[in-house]
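Colleague: Here is my input, please return the structure:
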Amino acid sequence: MTQVVKVQGLQKRFGKFLALSDVTFTVEAGEVVGFIGPNGAGKSTTIRTLLGIIKRDAGSAEIFGKDVWKDSIEIHKRISYVPGDVTLWGNLTGGEIIDLFIKLHGAGDKEKRDYLIKRFELDPKKKAKGYSKGNRQKVGLIAALSVDSDLYIFDEPTSGLDPLMEHIFQEEVEKIKESGKSILLSSHILSEVERLADKVVIIRQGEIVETGTLDELRHLTRSTVTLETEGDVAKMATENGVHDFTQKDNQATFSADNQQMNDILLQATKLGVKKFEAVPPTLDDLFMRHYEG
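Modeller: Below you'll find the model as predicted:
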């Protein structure tokens, strides 16, 4: 696959504060990468560096094989970007602003614009100074989704949107994904990332602490098992790979190492299994593993 985004050893300081110490990841052609981490972890700093808004102190960052700082104008012709807090011209209407963004990009689709305005339930005739935060986000999203780009960068794009609008955004991103476009999605909504992303990059204190597909990352966390047996289920508490064992009557709940799951199930059958449910770990589980404590 062709690497659309390539970041290697990225570093950025603001005075004495080291915002990015060693950021390395890639976005392949046609891939959706979920970029997650709490406030202050370095997500927006990384994205602003990729956009050529701020200059890196060390490392390399390329989009379409071009340097993000030196070639930012050429790069911007092929990307769409939506920040977490869209700032608009107050005296222009939402429709006028969308049309301006589309014209500046140069590859807009007015039919798609009209479709998206209707889908996101935006009043395009209302002046931007009268918009709520959610409606300002809608203007940014509609403008970005109305143009044909090779890379879409979303930095907390659904901030301020209600759950219905979040769902519509996710559906529209899935359409972009199906058309083979690349997407870098930074989001606090882990279910959103889990639904859309092919790969997840977790950043903590300016460093990448985990990278991989969801399936790859799930091997690193434990499944939650609910087990009911005819025999004494308490015997399962000492099995290898069983953790956080709790019991009520003859039903137990525990977390289990995935690589030990076959042996755990084998031992459970010796007790006469009446119920066995194994829930794979979620992205939330993986995320919290890196931030607890």
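
Colleague: Going by C-alpha atoms from here, please, whenever you check contacts or count neighbours.
Modeller: Noted.

Colleague: how about the strands of the stretch 1-150 of the chain, start to end?
Modeller: 3-14, 17-28, 32-36, 58-63, 66-67, 79-82 (DSSP state E, counting those that start in this stretch).

Colleague: Check the offset of the fifth one from the chain's centre.
Modeller: Relative to the centre of its chain, strand 66-67 is centred 24 Å away, using C-alpha atoms, centre = their mean, to the nearest Å.

Colleague: What distance do you get for the closest residue to F35 other than its chain neighbours to K112?
Modeller: Among residues not flanking F35 along the chain, S186 sits closest, at 4.5 Å (C-alpha to C-alpha, 6 or more residues apart in numbering). Look at S186 and K112: by C-alpha to C-alpha, to the nearest Å, they are 24 Å apart.

Colleague: And these two? Which one has more around it.
Modeller: S186 (27 against 15; other C-alpha atoms under 10 Å).

Colleague: looking at it, the more buried one is touching F154, isn't it?
Modeller: Yes - using C-alpha atoms under 8 Å, S186 is in contact with F154, at 6.0 Å.

Colleague: Who are the contact partners of T221?
Modeller: 257-258, 281, 285-286 (C-alpha atoms under 8 Å, 6 or more residues apart in numbering).

Colleague: Can you tell me which of the residues you listed is nearest E31?
Modeller: L286 (20.8 Å; C-alpha to C-alpha).

Colleague: quick one: the helix or strand containing that closest one to strand 32-36, angle?
Modeller: Applying DSSP states H and E as the criterion places L286 in helix 283-291. Here helix 283-291 runs at an angle of 40 degrees relative to strand 32-36 (axes from the mean of the first three to the mean of the last three C-alpha atoms, to 10 degrees).

Colleague: Report all helices and strands that helix 283-291 contacts.
Modeller: helix 190-196, helix 214-218 (3 or more C-alpha pairs under 8 Å, 6 or more residues apart in numbering; DSSP states H and E).

Colleague: who touches the first one?
Modeller: Residues from elsewhere that reach helix 190-196, judged by C-alpha under 8 Å, 6+ apart: 32, 34, 170, 173-174, 185, 187, 200, 214, 283-284.

Colleague: Please provide the structure for the following sequence as well, for comparison with the first:
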Amino acid sequence: MSVLKTSNLIKRFGRFTALNGVSMEVKKGEVFGFIGPNGAGKSTTIRILLGILKATEGEAEIFGLDAWKDAVDIHKRVAYVPGDVNLWPNLTGGEVIDLFVKLRGKNNKSRREELINRFDLDPSKKCRTYSKGNRQKVALISAFSSDADLYILDEPTSGLDPLMERIFQECVMEAKNEGKSILLSSHILSEVEKLCDRVGIIRQGQIIETGTLDELRHLTRTSLLFETKQPLTSLHELKGVHHIELKGQAISFQVDAMELDHVMQYVSQFGIVKMESAPPTLEDLFMRHYEGADAGGAI
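Modeller: This is a model prediction of the structure:
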């Protein structure tokens, strides 16, 4: 069942095209990673989904409702956390959390207190005294206290320390286990890799690849390091071998996944003494898409 869906979204600002045919889908109970460099079009897409911007062309639906026309009804069931949170300077953190929770008609005080403790926030301080990380905590506590059906998180861990990032990740998994849906926009690839069921990669306002991490790993390279009895020669002539480096007695390189079997057979002829293999990460996948490409282009 689809909770969020966009079809051929186009957004132009004058002559500049920020989004050029963005189509994606988030299913019920799924964490969908929306990744791309700064300026790729992530935030523009999210603003259209939230009804802040109107798409030039295409459709955006949440819960089967039009993101622009039915924004008020949609917002009752959506929690949003931006990457740079601005709060009312004269209210305390606790007052802001209470305000956001009441706006959604919920009043789960035990959940609120639990999250305040987990995120180690002092709710009695005025928001003007908070660091960026603490402002982020207020937004996250407000979101996860609200029992939303869809969480739209746009660089949500910006400013958080590693311990708080882990707490955030736990909250996301708890929401997922309760059947909630999460759209997680991030450029922290390790975070996406830990949390997301599927990933959409956006570049210059276009979705260039969508799928599960396993489905996308065909685009990546495995890193290998070998030490052999005889000198390993002519490696550069093999198809699918990249970035060859000598490291003392060993040689390291990367191999395209589809050529791995062929390369292993070749290397084994030289008598393998030592071998190390590192599986492809989402970062490898990400960099592969941007190698030699201009990564800028969209807002």
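
Colleague: returning to what we had before: need the counterpart of the residue nearest to F35 of structure 1 in structure 2.
Modeller: The equivalent of S186 of structure 1 in structure 2 is S185 (alignment by TM-score structural alignment).

Colleague: I'd guess that match is in a strand, am I close?
Modeller: Yes - counting by DSSP: H, G, I helix; E, B strand; the rest coil, S185 of structure 2 is found in a strand.

Colleague: Contacts for the helix or strand harbouring K274 of structure 2, please.
Modeller: In the assignment (DSSP H and E), K274 of structure 2 maps to strand 272-278. For strand 272-278 of structure 2, the external contacting residues (C-alpha under 8 Å, 6+ apart) are 222-229.

Colleague: In space, not sequence, find me the middle residue of structure 1.
Modeller: Central residue of structure 1 (C-alpha atoms, centre = their mean): G34, 2.9 Å from the mean position.

Colleague: Correct me if wrong: that one contacts S186.
Modeller: Yes - between G34 of structure 1 and S186 there is a contact under C-alpha under 8 Å: 5.9 Å.

Colleague: any residues in contact with both of these two?
Modeller: Common neighbours of G34 of structure 1 and S186 (C-alpha under 8 Å, 6+ apart) do not exist.

Colleague: circling back: export the strands of the stretch 1-150 of structure 1 as a markdown table, with columns for distance to G272 of structure 1.
Modeller: Putting these into a markdown table (distance: least, C-alpha to C-alpha, whole Å) gives the following:
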| stretch | distance to G272 of structure 1 |
| --- | --- |
| strand 3-14 | 51 |
| strand 17-28 | 47 |
| strand 32-36 | 42 |
| strand 58-63 | 57 |
| strand 66-67 | 62 |
| strand 79-82 | 55 |
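
Colleague: so which of these is the most packed in?
Modeller: Among the strands of the stretch 1-150 of structure 1, strand 32-36 has the highest mean neighbour count (mean count of other C-alpha atoms under 10 Å), at a mean of 26.

Colleague: quick one: it to structure 2 mean distance?
Modeller: Once the two models are superposed, strand 32-36 of structure 1 sits on average 0.9 Å from its counterpart in structure 2 (mean C-alpha distance after the TM-score superposition for structure 1).

Colleague: Packing partners of that strand?
Modeller: Using 3+ C-alpha pairs under 8 Å, 6+ apart, strand 32-36 of structure 1 sits against strand 182-186, helix 190-196, strand 199-204.

Colleague: Comparing those, which comes out most buried?
Modeller: strand 182-186 comes out most buried of those by mean count of other C-alpha under 10 Å, with a mean of 26.

Colleague: compared with structure 2, how much does that one deviate?
Modeller: Per aligned residue, strand 182-186 of structure 1 averages 0.6 Å (mean C-alpha distance after the TM-score superposition for structure 1).

Colleague: Could you pick out the longest helix of structure 2?
Modeller: Longest among the helix segments of structure 2 by residue count, using DSSP state H, is helix 162-177.

Colleague: Quick one: list the elements packing against that helix.
Modeller: strand 181-186, helix 189-195.

Colleague: looking at this, N262 of structure 1 is in a helix?
Modeller: Yes - under three-state DSSP, N262 of structure 1 sits within a helix.

Colleague: Now tell me what touches stretch 92-100 of structure 1 from outside.
Modeller: 88-89, 123-128, 139-140, 142-143.

Colleague: what about the residue lying closest to L88 of structure 1 once chain neighbours are set aside, how many residues close to it?
Modeller: Of all residues not flanking L88 of structure 1 in the chain, A128 sits nearest, at 6.5 Å (C-alpha to C-alpha, 6+ apart). A128 of structure 1 has 22 neighbours, counted by other C-alpha under 10 Å.

Colleague: Tell me if I'm right that A128 of structure 1 and V86 touch.
Modeller: No - with contacts counted by C-alpha under 8 Å, A128 of structure 1 stays clear of V86, the gap being 10.8 Å.
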